[in-house]
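Chemist: Got a predicted structure here, sequence first:
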Amino acid sequence: MDLNPNCSEAVFRFHTVDPEKMHYILQAIADEVSANNSFWGKQVIPKYKTAKEYETPYGGKPSYAWDFLFDENDKRPWREKYEEARKKSYPEGSILYACAGLGDNEAVIRVNEEEGYFTLNIGNNDIVENKTGWIEKIKKLGIKVDEAERDESLKKIARDCTCGIIYFSDEVD
């Protein structure tokens, strides 16, 4: 895998809604993010009892735009606008910070219990190096993993370029 610094997002569909497996997957990815980017620090994914508890609180919609900081029509003090942007940038209840496209700092997790999977939008620069072996750890779970580069339905939920990076082979170890 080559890192393309202009790339933004990886989108995965993990075919499980087992809360223990979800925690394992998300923690493996959080460890990789921390290994590649000290800005986020060590991230500890909480252990939840249900799959839905892992879902992104704001529903995976872009949470904000920093542009309003420089809106001349907004007469509020700059510091007040900055604090608002920071709170939106790091929403309360977030469980995994990593750029998830278009400047969002929160990875986006959506759960589809009926179909038995969850999706994850996450910044690919934070996970591409595989320093921690996160890919192999997830493969050992024996679950199917789809990714945007091979699945058009996942490209539809990508909010930015996925840039041709493929993380998982077709086979499961």
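Modeler: Nice, thanks for sending it over.

Chemist: When you work out contacts or count neighbours from here on, use the C-alpha atoms and nothing else.
Modeler: Will do.

Chemist: Show me what the helix or strand containing residue 88 is packed up against.
Modeler: Here residue 88, judged by DSSP states H and E, is contained in helix 78-89. The helices and strands touching helix 78-89, judged by 3 or more CA pairs under 8 Å, 6 or more residues apart in numbering; DSSP states H and E, number zero.

Chemist: Which positions within the lengthiest helix in the chain qualify as buried?
Modeler: Longest helix of the chain, by residue count under DSSP state H: helix 19-36. Along helix 19-36, these residues count as buried under the neighbour rule (16 or more other CA atoms under 10 Å): 19, 21-36.

Chemist: other SSEs contacting it?
Modeler: With 3+ CA pairs under 8 Å, 6+ apart as the test, helix 19-36 has helix 134-139 packed against it.

Chemist: what's around residue 81, how many residues?
Modeler: Residue 81 has 17 neighbours, counted by other CA atoms under 10 Å.

Chemist: swap that for residue 87, sorry
Modeler: 12.

Chemist: for residue 88, same thing?
Modeler: Neighbours of residue 88 using other CA under 10 Å come to 19.

Chemist: and it, how far is that from residue 81?
Modeler: According to CA to CA, to the nearest Å, residue 88 and residue 81 sit 11 Å apart.

Chemist: put this beside the first:
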Amino acid sequence: MIYLRLFFEFFKTGLFAVGGGLATLPFLYAISEKTGWFTAADIGDMIAISESTPGAMGVNMSTYVGFSVKGILGGIIATLGLVLPSILVIIIISRMLEKFKEARIVQKIFYGLRPASTGLIIAAGIGVAMETFLPGSKITSLQSFLDFHWERLLLAALLFFAIQKWKKHPVIYIAIAAAVGILFKL
């Protein structure tokens, strides 16, 4: 039964997460709350691992969750659940799009999907930022404000500006962030 649930949860994620790997994050938070298979803090680790390993982020995260829940078979089933909707939708759309790509309604649908995927990515980014800078809580008092991880925000800002200025390979920035984390135990 757990295999079916793994497949179904990631099938839903794959079906509705329009916009790529980051768009799967709101769904992962929902799976976390609903199933308890992993915590919100684990999602930050999954992002770091998924971004630093080859492959698509959403696929890597589904494989990670499936494997941690039910081993190799769980990883395979969760991954299949995530990618199957894309395969089915691509087959359907490719057959229909050639026929209807100039249709006004199709253009309007794609116009509406762009802000939807942007909204999902922004919501996911805010969730990851909150868990990174203020793990497990929200700013509700002066003490929680003081508990805010300012050093992590500084590192994120420095990396952001370095990426904008030098545009090196992302692995370089990941390695730098990991080294800083080791040195300063952020």
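Modeler: Structure's in. What do you need? This structure is a prediction, so every number in the text was calculated from the model and none was measured.

Chemist: TM-score of the superposition?
Modeler: The TM-score (TM-score structural alignment, normalised by the length of structure 1) is 0.28; 83 aligned residues with a CA RMSD of 5.5 Å.

Chemist: ok so, going back, quick one: buried residues of the helix holding residue 88 of structure 1?
Modeler: For helix 78-89 of structure 1, the neighbour count (16+ other CA under 10 Å) marks 81, 85, 88-89 as buried.

Chemist: Starting from that helix, tell me the next helix or strand along the chain.
Modeler: Scanning forward in sequence from helix 78-89 of structure 1 by DSSP H and E, the next helix or strand is strand 108-112.

Chemist: and residue 117 of structure 1, how far is that from residue 87 of structure 1?
Modeler: Taken as CA to CA, the span from residue 117 of structure 1 to residue 87 of structure 1 is 29 Å.

Chemist: Excluding chain neighbours, give the residue nearest to residue 123 of structure 2 in space.
Modeler: residue 26 (7.0 Å; CA to CA, 6 or more residues apart in numbering).

Chemist: Please verify my assumption that the one you found contacts residue 122.
Modeler: No - the criterion here is CA atoms under 8 Å, and residue 26 of structure 2 misses it with residue 122 at 9.7 Å.

Chemist: who's more crowded, these two?
Modeler: Ranked by neighbour count (other CA under 10 Å), residue 26 of structure 2 and residue 122 place residue 26 first, with 20 against 16.

Chemist: What residues does the more buried one make contact with?
Modeler: By CA atoms under 8 Å, 6 or more residues apart in numbering, the contact set of residue 26 of structure 2 is 120, 123-124.

Chemist: Among the residues you listed, which one sits closest to residue 57 of structure 2?
Modeler: For the contacts of residue 26 of structure 2, the closest approach to residue 57 of structure 2 (CA to CA) belongs to residue 124, at 13.3 Å.

Chemist: now residue 96 of structure 2, what's its secondary structure?
Modeler: Look at residue 96 of structure 2: counting by DSSP: H, G, I helix; E, B strand; the rest coil, its state is helix.

Chemist: Name the helix or strand for residue 178 of structure 2, please.
Modeler: helix 170-184.

Chemist: Go through that helix and flag the buried ones.
Modeler: 173, 177.

Chemist: gap between it and the chain center?
Modeler: With CA atoms, centre = their mean, to the nearest Å as the basis, helix 170-184 of structure 2 stands 20 Å off its chain's centre.

Chemist: Output the contacting helices and strands for it.
Modeler: helix 150-166.

Chemist: Run the chain-centre distance for the helix it packs on.
Modeler: With CA atoms, centre = their mean, you get 20 Å for helix 150-166 of structure 2.

Chemist: Report the angle between that helix and helix 170-184.
Modeler: Comparing the axes of helix 150-166 of structure 2 and helix 170-184 via axes from the mean of the first three to the mean of the last three CA atoms, to 10 degrees yields an angle of 150 degrees.

Chemist: If you count neighbours, what's buried in helix 150-166 of structure 2?
Modeler: Applying 16+ other CA under 10 Å to helix 150-166 of structure 2 flags 152, 155, 159 as buried.
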